[in-house]
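Asks: For reference, the sequence and a predicted model appear below.
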Amino acid sequence: MSSAFLADVPPRPQAASGAFLAALAIAQMGAFLAFMPLLTILAPLKAAAIDPGGKALILAQVGFWGALVAGGANILAGALSDGTHSRFGRRRPWLIVGAVGTAASCLVIMRAHTAFGLVGGVLLFQLCLNLMFGPLVALLADQVPPAQRGRAAGFIGLAPPAGAMTGALLVGVALPQEGVRYAVVAGLLLAAMVPVLFLARETPTGPRIFRLARPHRLGTRRPFRLTRDFAVAWLSRLLIQAGITIVSLFTLFNIQDRGAPPGGLAPEALLGLLVIGSSLVQIAASLAGGFLSDHLRRRKAFVLAAGVLVAAAATLLAFSADWRLMAGAFAIFGAGYGIFTAVDAALITEVLPSDRDAGRDLGVSNLANTLPQMFAPVLGAALLQTAAGYAWLYLAAGLAAASGGLLILAIRRAR
C-alpha cells in the first residue's frame, strides 16, 4: 500500500465550499429528521399505545438502552472510519451503511406491538443512526478549517430545528397514518444523505473498495488522552444537553396530562405546533450564533448564554399552567438550543485531544449527547411519581443547563 494511505496526520483542511457546507447541513437535517420525531412523538405515542398506564416506564427503557447503544456505536463508528481504507475514503462507506440501516429500522419500530419489540427496534435504529452520524460529524473536523467552523456549525446547527420542525409538521400534523409517517421519515433520510456523499472531498485511503485497518495497526493507534479543556467542554455539553433532553422528551406527556389542549387539538398536533414555533426561533439563533462567534472569535460567552436561556425556559415550564406561557417558554428554549447547537459544535473541535483521531475523539464527545438520553427518562419516570412531578422535572432541567453554561468559562484553550 502506498505510504500516502498510511499518513498518521491528516492534511490541514482547505477552505470548504458553500455547496459542501450546504450538503453537510442537509445530511445532518436528515439525521435529525429521523431522530427528533422518534424521540419526541413516535416513541412516546408507541409507548402510550402499548401500555397507557406504564408509558413513562416503557419510554425510560427505550431511552436508557437506546442511548447506551448510541454512545457505544458512535465511538465505534468514529474509530472504525478513522481506520477505514477504501477507494471512496474513510467516512463515505459508513455513511451509506448507516443511512440504509436507519431507514430499515424505522419499519421494525413501526411493527412493534410490545415493550420488548419497541426497545429492540430502537436499539437497531440507534446502532445504525450512529454508524452514520459519527463519520458525518467527523467531516466537520476533516474538511472545514478552524476559521470557518463557526459559520459551518451555524449551518449544521440548523439540523436539529429543521429536522424537528419538519418531523413535527409531518408526523404530528400532516400525516395521521402511522405507516406513512415512518415511510416518509425513512425516505427523507436517504434523500438527505445523497448530496454529501458526492460533494465530500474524501481522499482515497486504499486501492480496494473497502478494508479496515489490520487489528495490530488499530492497536498501535495513539490511545485516547483526556485533556483538561476537553473534559470541561464534555461535561458542559453533558449538563446542557441533559436540560434539553428532559424538556424535549416529556413535553408530549405533559400536554396529555394537562387536560384537553386548546381548540380541540390532539396532543401530538399541539406539540407539533409548539416545536415548529420553537424551531423557527432556533434556526435564527443558530445562524446568528455561528456567524457572530466566528466574527468575534469567541465561543464561551455564547455557550453560557445558551445554558441560561434553556434554564429560563425550563423554569417557566415548571411554574406555568397557561398554554400561552408554554408557547413563550418554547420560544426561549428554541433560542438557547439554537445557539448551543451552533457554537458548541465549533468549540469542541478546538479542544480535541488529537487531530489524527478526530472521528474517535468526536465519538467520545458525543457521549455527552447520548448519556442524557439514558438517565433523563429514568429521572423523569421517578420524578413524575411525586406530587409535583413536572415542576421538579423542569427545575432539574434548568439547574443542569445553567450549570453547564457556567462551567464552560473554565476552558483555557478557546475564547
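Replies: Done, it's in. Numbering: from 1, shown residues only.

Asks: Only C-alpha atoms from now on, for both contacts and neighbour counts.
Replies: OK.

Asks: I figured L158 hits A288, correct?
Replies: No: using CA atoms under 8 Å, L158 makes no contact with A288, being 10.9 Å away.

Asks: More neighbours: which of the two?
Replies: Between L158 and A288, L158 has the larger neighbour count (other CA atoms under 10 Å), namely 27 against 18.

Asks: Give me the distance between that one and F116.
Replies: 34 Å (CA to CA, to the nearest Å).

Asks: Also A67?
Replies: 16 Å.

Asks: Between the two, which has more neighbouring residues?
Replies: Neighbour comparison, A67 and F116: the larger count goes to A67, with 24 against 12 (by other CA under 10 Å).

Asks: give me every residue that touches the more buried one.
Replies: Listed by CA atoms under 8 Å, 6 or more residues apart in numbering, the contact partners of A67 are Q126, T370, L371, P372, Q373, M374.

Asks: same thing but at 6 Å, please
Replies: Neighbour list for A67: T370, Q373, M374 [criterion: CA atoms under 6 Å, 6 or more residues apart in numbering].

Asks: Grab the nearest non-local neighbour of the last one.
Replies: Going back to what we said before, that points to M374. Sequence neighbours aside, F64 is the residue nearest to M374 in space, at 3.7 Å (criterion: CA to CA, 6 or more residues apart in numbering).

Asks: Please apply the same query to I75.
Replies: Distances taken as CA to CA, 6+ apart place G363 nearest to I75, at 4.0 Å, with adjacent residues excluded.

Asks: got a list of what the one you found touches?
Replies: Neighbouring residues of G363 by CA under 6 Å, 6+ apart: N74, I75, G78.

Asks: take the one below as the second:
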Amino acid sequence: MPAVDAPAPRQSARFLYLYALAACGGSAAYVPFLTILLPLRVAEIAPGGSLHLMARIAFAGAIAASLGNIVFGWASDRSQRRAPWIAAGLVLSCLLLAAMPSAPGGGWLICLIVAWQLALNLMLGPLAAWAGDTVPDSQKGLLGGLLALAPAAGALSGALVTWQGLVTAEHRPVWLAGIVAAMVAPLLVLGRPRPMPQLMAPRALADVAAHASLRAVWKMWLARLLVQVSEASLFAFLLLWLRQLDPAIAEHRVAALFTAVLAAAVVVALSVGRWSDRHDRPIEPLAACAAIAASGLLIMTLSRSIAPALIGYVVFGLSSSVFLALHSTQTLRVLPQPQHRGRDLGLFNLTNTGPSLIMPWLVLALVPRYGFPALFIVLTVLAASAAIILALMARAGRATKFPEPA
C-alpha cells in the first residue's frame, strides 16, 4: 500500500476567533482615540494652536510606534514567548490611555502619547508575530478575512464611547480602555493555541532561495506601503473633498458610508481569504484588490458630482480594506526566518506608520495648487504600481512557499 500523507496540522477555531477578537481590541485601542478623543482633548488644551499641537503629536507618536513595534517584536523573538509581552503591553497601554484626561498641557500630553504608543506596540508587535508562530499557511487566508473585523470594531468602539449621554467626556478613555481589555484578555486566558513546531523551526535556505525570499519581502513591503499611502490620504481628507463637490453633504452621511464599507469588507475578505486557502493562491487576490483600488481612485479622479464620487470611494474603500486585511497574514508566508519574525513584522509595520509622515506633505504639495484630482492621479498610480508588483510576483510563483524546515 502506498503511504498516505498525513493531513497538514491546523490551528483550532477557538484560537483563530479569539485572536481576531484581540486584533479588534488592538484597533479599538487606537482608532477611536486618535480620530476622536485626542483631537477633542487637544482642542481643550490648545484652542488657538490645536493644528500645530496635533502635528507634533502625530509626528512624535508615529516615531514612537515605529520604534516600539520593531524593538518589542525583536525582544519577543529573543525571549521566544509572545503572551507575557502582550499582557504587559495591554496593562500599560490601558493605564496610560485612562490617564490621558489628566494631562495638564501640550508637553505632558505629548509625553503621555509617546509612552502610550510604546506600550501599545509592546502589545501589538508580539501579537502580530504570534499569528506567524501558530497559524499554518493553509489557514492564513481565513485569518486575514477575520482580521477585516478589526477596523469595523475600532469604528464601533468610537461610536459607543461617544454616544451622547452614555459616558462623560473625561471618562471616555477609561471606558475605551475597558473595551480593549475585554477584547484582548480572552486570548491570553483562553487561547491555548495548538503547538506548531514546523512554523518555529529555522529554515535551511540555499543562497539563491534566500536572495529570492528577500526580494519577495521587499515586494510585499513596497506594495503595502503604496496602498497604505492612498488609504491614509483618503481617510484624512475624504470629507473635505466631498464637501467641495457638495457643500451640503452631512458628516453623518460620510460616517455611515465609512461604516458600510468596513462592514462589507468583512464579508468580502472572509470569502476571498477562504478562496485563497482552498486554491493555495495567496498573492493573486492581493494583486486584484490593488488593481480594483486603483480603478476606484480613477473614478474619483474623474468625478465632478457627488454620486460618482461616492461610487468611486466605495470601490476603493472596499478593495483597499480587503487588501490590507489579507496582506497582514499573507506577509507571514514571505518572512524567511521564524526566529526573527517579530522584528521583521516590526519593519513591515513601518508601512502603517510611515504614511502618516508622508501623507500630509503629499497633500500640501498637490491640493492647494492643482486640486484634489491631481492627488487622486498620484494615488491611482501608487495603487496600480502595487497591483503590478504583486501580479508579477504571483506570476513568477515566488515567496508563496518555502522549503520544509530543517
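Replies: Received, thanks. On a predicted model such as this, the values are computed, not experimentally measured, just so you know.

Asks: any idea how far the residue mapped onto the residue nearest to M374 of the first structure from the second structure is from T400 of the second structure?
Replies: Alignment note (TM-score structural alignment): F64 of the first structure maps to F59 of the second structure. Using CA to CA, we find F59 of the second structure at a distance of 35 Å from T400 of the second structure.

Asks: between these two, who's got more neighbours?
Replies: Between F59 of the second structure and T400, counted using other CA under 10 Å, T400 has the larger neighbour count: 20 against 17.

Asks: if I look at the residue mapped onto the more buried one from the first structure, how far off is G290 of the first structure?
Replies: Alignment note: T400 of the second structure maps to A414 in the first structure; criterion TM-score structural alignment. A414 of the first structure sits 15 Å away from G290 of the first structure, taking CA to CA as the criterion.

Asks: With L274 of the first structure instead?
Replies: Counting by CA to CA, the gap from L274 of the first structure to G290 of the first structure is 24 Å.

Asks: A183 of the first structure now?
Replies: Distance of A183 of the first structure to G290 of the first structure, computed by CA to CA: 33 Å.

Asks: more neighbours, the two?
Replies: G290 (31 against 16).

Asks: The residue mapped onto that one from the second structure sits in which helix or strand?
Replies: Matched by TM-score structural alignment, G290 of the first structure corresponds to G273 in the second structure. Element membership for G273 of the second structure (DSSP states H and E) is helix 251-279.

Asks: Run through the neighbouring helices and strands of that helix.
Replies: helix 140-147, helix 306-334 (3 or more CA pairs under 6 Å, 6 or more residues apart in numbering; DSSP states H and E).

Asks: in that helix, what counts as buried?
Replies: Buried residues in helix 251-279 of the second structure, counted by 16 or more other CA atoms under 10 Å: 257-259, 261-270, 272-277.

Asks: from the chain's centre, how far out does that helix sit?
Replies: Relative to its parent chain, helix 251-279 of the second structure has a centroid offset of 14 Å by CA atoms, centre = their mean, to the nearest Å.

Asks: what's the next secondary structure element after that helix?
Replies: helix 284-302.

Asks: Now do that following helix: distance to the chain's middle.
Replies: Put simply, helix 284-302 of the second structure sits 18 Å off its chain's centre (CA atoms, centre = their mean).

Asks: mean per-residue distance, that helix to the first structure?
Replies: Averaged over the aligned pairs, helix 284-302 of the second structure sits 3.0 Å from the first structure after superposition, using mean CA distance after the TM-score superposition for the first structure.

Asks: To which residue of the second structure is L42 of the first structure aligned?
Replies: Counting by TM-score structural alignment, L42 of the first structure lines up with L37 in the second structure.

Asks: my bad, L274 of the first structure
Replies: By TM-score structural alignment, L274 of the first structure lines up with L257.

Asks: any idea how far A307 of the second structure is from the nearest residue in space to that match that is not next to it in sequence?
Replies: In space, not counting the residues next to it along the chain, L257 of the second structure is nearest to V314; the distance is 8.0 Å by CA to CA, 6+ apart. Between V314 of the second structure and A307 of the second structure the distance is 11 Å, computed by CA to CA.
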